[in-house]
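In: Just to be clear, the model below is a prediction. Sequence and coordinates:
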Amino acid sequence: MTDGMLDRDGAMLSYEVQEGEGPTVVQLHGLSSSRASEAAAGFFDWSPVHDAGGRLVRYDARGHGRSTGRAEPGDWAWPRLADDLFALLDAVAPGEAVDAIGVSMGVGTLLHAATREPARFRRLVLVIPPTAWATRPAQGDVYRQMADLVETQGYDALVRAMSAFGTLPLLEAGGWTVAPPPDIDPAILPAVFRGAGSTDLPAPEAIATLRLPVLLRPWAGDPGHPVATSERLHELIPGSVLEVMSTPDDLRALPERTAGFLR
């Protein structure tokens, strides 16, 4: 495995490349997560993608994990994160159309990137797509309240508040009880949340222009990632496949299902 750092405006992106004989697959995590957080939580394991022969590229979004960032809310608008993704692809897979896996915030990044430059992608796996369009303003309010909490009461108060929400029933039923705290420098955390609260998926008419294989894998019971978003994406993207994860076994099957779809 090769580790690297990519210099971006206002950030240094930390990434890793696991070489393979197949096409490049890039994986994008969710808001406040990171490669390390996904490993700690345990329910998003992308090793089967590499085991199946894919050349797996994973990175920490700006300000997350081992990547750096600045306290500028606009840096976390999804079109801006799509710019980062294109820069990474220019560095690690120049001229290649790639497969891509996005989780939550990663879905937003991918859809902005794919609607702008569809020729750069072969297939997409969209895992737990977030609130969008009509449901986005209320989620934006939540993020702004979280930003205010960090600024007025500190990072530990946010962690306590997030813990009070409890574990998603699907995760608890499967024995996934680890809830990693936000893997973001507390000094920029309010800006990250405010940026997330101000952004949205591309317009439905833009998404409807996509013509590539897409697998949608939402999970049930999470208002921050409503199944309704995936249902609407399924309606908009011709030929897309929608598979709702309703049980722990559905979630356990996600890594192999992803690898099979990308094969």
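Out: All right, it came through fine.
In: CA atoms for contacts and neighbours, from now on please.
Out: OK.
In: Check which residues of the host helix or strand of residue 158 are buried.
Out: Element membership for residue 158 (DSSP states H and E) is helix 155-164. Applying a neighbour-count criterion of 16 or more other CA atoms under 10 Å, the buried positions in helix 155-164 are 155, 158-159.
In: can you list those residues in JSON lines and add distance to residue 239?
Out: What follows is the buried residues of helix 155-164, written out as JSON lines (distance: CA to CA, whole Å):
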{"residue": "155", "distance to residue 239": "43"}
{"residue": "158", "distance to residue 239": "41"}
{"residue": "159", "distance to residue 239": "40"}
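In: could you pull out the helices for this protein?
Out: Across the chain, reading from the start of the chain, the helices by DSSP state H fall at 35-41, 47-51, 78-92, 105-116, 136-153, 155-164, 169-173, 189-197, 204-207, 227-236, 248-252, 254-262.
In: Identify whichever of those helices lies nearest to residue 4.
Out: Evaluated over these, closeness to residue 4 peaks at helix 78-92, with 9.8 Å, by CA to CA.
In: Would you mind getting the angle between that closest one and helix 105-116?
Out: 80 degrees (axes from the mean of the first three to the mean of the last three CA atoms, to 10 degrees).
In: now the angle between helix 189-197 and helix 78-92, please.
Out: Computed by the same axes, to 10 degrees, the angle between helix 78-92 and helix 189-197 is 100 degrees.
In: now for helix 78-92, which elements pack on it?
Out: For helix 78-92, the helices and strands in contact under the criterion 3 or more CA pairs under 8 Å, 6 or more residues apart in numbering; DSSP states H and E are helix 105-116.
In: could you say what helices and strands the helix it packs on packs with?
Out: Judged by 3+ CA pairs under 8 Å, 6+ apart, the packing partners of helix 105-116 are strand 24-28, helix 78-92, strand 98-103, strand 121-127, helix 204-207.
In: For residue 222, find the nearest of these.
Out: Taking CA to CA as the measure, the helices and strands packed on helix 105-116 were each checked against residue 222, and strand 121-127 came out nearest at 12.8 Å.
In: Next, the residues that contact the closest one from outside, please.
Out: Outside strand 121-127, the residues that touch it by CA atoms under 8 Å, 6 or more residues apart in numbering are 97-104, 107, 114, 212-218, 258, 262.
In: Quick one: buried ones out of the residues you listed?
Out: Judged by neighbour count, with 16+ other CA under 10 Å as the criterion, the buried members of the contacts of strand 121-127 are 97-104, 107, 114, 212-218, 258, 262.
In: putting a second one here so we can go through both:
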Amino acid sequence: MLKTTVSGSGPSLIWAHGLMLSMTLEDTTGWFHPTQEDGIRRIRYDARGHGHSPGGTASSAYLWTSQADDMLGVASEHATTPRALGGHSMGSASALLAALKQPELTSCLILATPPTAWQTRPNQVRRYRQMQRLIEQRGIASLLRLAAQNPALPNWLLQAHPDHASASLRALSGMRADALMAILDAACACDLPAVSALQQLEVPTLILAWRDDPIHPLETAEQLATALPLAELQIISDANDLQHWPRTISDFVRRHAPG
């Protein structure tokens, strides 16, 4: 059973967090969700093996396609249709694949900092394999030390909010090594759908991207914006603009989702 929270009232937004992160991390950073009620019913959950959700060691359960099924399961249990789907990084991939599976039940889609995909994916796969070797040889504590020395966030964000790197480390430190190995195996096997499939998705889509992050390259966001027929792309490069993302997301959902 996935750890799920429901808050607020209004049009429903099903939301998924990023790889090696959690709902708690998102609450700490405030990147995507407001601190007060804003007319959106937010249905959020910790992905398998993350946060307070259980997870096994079968990598198939962590594939983006499997996570899309998890999102649709949460949506079926907690939301009427149509409903908005969204997520950050890995969670945005889950939301995109879920929308492709049930476009008729998706009022709109929010893709925040989409992950590496297509031609940039192989480099990211090499990073994941390096992380696995480090875990195998020295344990997850060594991975935590490496992550502390090389925070996976844009420099402009770290300068404004150095505590966000610590929040990411806390999320990672709570993961089991065997589950994390399976999660990374699955990540190595994943990629976004072909452009030809995306061109068929007639769902209003908001793409939120930030600059100077090789793990979430602008290239992916721009290619998605070109491929998806009803996409809007917003790009930021400073922490002041990041503060507006929660309201931007809520406004987009209200614009496209019924109450």
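Out: Thanks, I have the structure now. Because the structure is predicted, anything quoted here is derived from the model rather than measured.
In: And the TM-score, once the two are fitted together?
Out: TM-score for the superposed pair, counting by TM-score structural alignment, normalised by the length of structure 2: 0.91. Supporting figures: 248 aligned residues with a CA RMSD of 1.5 Å.
In: thinking again about what came up before, and the helix holding residue 158 of structure 1, which stretch of structure 2?
Out: Under TM-score structural alignment, the counterpart of helix 155-164 of structure 1 in structure 2 spans residues 140-149.
In: check the fit of the matching stretch onto structure 1 and give the mean distance.
Out: The superposed stretch 140-149 of structure 2 is, by mean CA distance after the TM-score superposition for structure 1, a mean 0.8 Å from where its aligned residues fall in structure 1.
In: Residue 78 of structure 1 reaches residue 198, doesn't it?
Out: No - with contact defined as CA atoms under 8 Å, residue 78 of structure 1 does not count as touching residue 198 (9.4 Å).
In: follow-up on the earlier one: nearest to residue 183 of structure 1, out of the helices of structure 1?
Out: When these are ranked by proximity to residue 183 of structure 1 (CA to CA), helix 35-41 comes first, at 7.0 Å.
In: Show me what the closest one is in contact with.
Out: Contacts for helix 35-41 of structure 1 (CA under 8 Å, 6+ apart): 29, 44-45, 58-60, 65, 176-180, 183.
In: nearest to residue 2 of structure 1, of these?
Out: Comparing the contacts of helix 35-41 of structure 1 against residue 2 of structure 1 with CA to CA places residue 58 closest, at 10.7 Å.
In: Count the neighbours of that closest one for me.
Out: By the other CA atoms under 10 Å criterion, the neighbourhood of residue 58 of structure 1 contains 20 residues.
In: Same check on residue 115 of structure 1?
Out: Based on other CA under 10 Å, the number of other residues close to residue 115 of structure 1 is 17.
In: Quickly note the distance from it to residue 233 of structure 1.
Out: Taking CA to CA, to the nearest Å as the measure, residue 115 of structure 1 and residue 233 of structure 1 are separated by 13 Å.
In: Also residue 181 of structure 1?
Out: Residue 181 of structure 1 sits at a distance of 30 Å from residue 233 of structure 1 (criterion: CA to CA).
In: Between those two, tell me which one has more neighbours.
Out: Comparing residue 181 of structure 1 with residue 233 by other CA under 10 Å, the one with more neighbours is residue 233, at 21 against 16.
In: Residue in structure 2 paired with that one?
Out: The criterion is TM-score structural alignment: under it, residue 233 of structure 1 has residue 224 as its aligned partner in structure 2.
In: who touches both of residue 115 and residue 233 of structure 1?
Out: With CA under 8 Å, 6+ apart applied, the overlap between the contact sets of residue 115 of structure 1 and residue 233 consists of residue 207.
In: Please name the residues that touch the most centrally placed residue in structure 1.
Out: In structure 1, the residue lying closest to the centroid (CA atoms, centre = their mean) is residue 106, at 2.4 Å. Taking CA under 8 Å, 6+ apart as the criterion, residue 106 of structure 1 is in contact with 28-31.
In: And it? What does it align with in structure 2?
Out: Aligned by TM-score structural alignment, residue 106 of structure 1 pairs with residue 91 of structure 2.
In: how many other residues sit next to the residue lying closest to that match once chain neighbours are set aside?
Out: Once its chain neighbours are removed from consideration, residue 91 of structure 2 has its nearest residue in residue 16; the separation is 4.4 Å (CA to CA, 6 or more residues apart in numbering). Number of residues near residue 16 of structure 2 (other CA under 10 Å) recorded here: 29.
In: what about the helices and strands packed on helix 105-116 of structure 1, which gets the closest to residue 191 of structure 1?
Out: Where these are weighed against each other on CA to CA, the nearest is helix 78-92, at 13.7 Å.
In: Structure 2: matching residues for the closest one?
Out: Under TM-score structural alignment, the alignment places helix 78-92 of structure 1 onto residues 64-78 of structure 2.
In: what's the average distance of the matching stretch to structure 1?
Out: Once the two are superposed, stretch 64-78 of structure 2 sits an average of 1.0 Å from its aligned residues in structure 1 (mean CA distance after the TM-score superposition for structure 1).
In: With stretch 91-98 of structure 2 instead?
Out: With mean CA distance after the TM-score superposition for structure 1, stretch 91-98 of structure 2 departs from structure 1 by a mean of 0.9 Å once superposed.
In: rewinding a little: same list as before, the helices of structure 1 that is, but in TSV and with distance to residue 17 of structure 1 included.
Out: Compiled in TSV, the helices of structure 1 are given as follows (distance: least, CA to CA, whole Å):
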stretch	distance to residue 17 of structure 1
helix 35-41	12
helix 47-51	10
helix 78-92	8
helix 105-116	18
helix 136-153	32
helix 155-164	31
helix 169-173	29
helix 189-197	26
helix 204-207	29
helix 227-236	29
helix 248-252	24
helix 254-262	17
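In: Quick one: closest of those helices to residue 6 of structure 1.
Out: Distance to residue 6 of structure 1, taken as CA to CA, is lowest for helix 78-92 among the helices of structure 1, at 7.2 Å.
In: Contacts for that closest one, please.
Out: Under the contact criterion CA under 8 Å, 6+ apart, helix 78-92 of structure 1 has outside partners 6, 8, 61-62, 74-75, 105, 108-110, 112-113, 196, 199-201.
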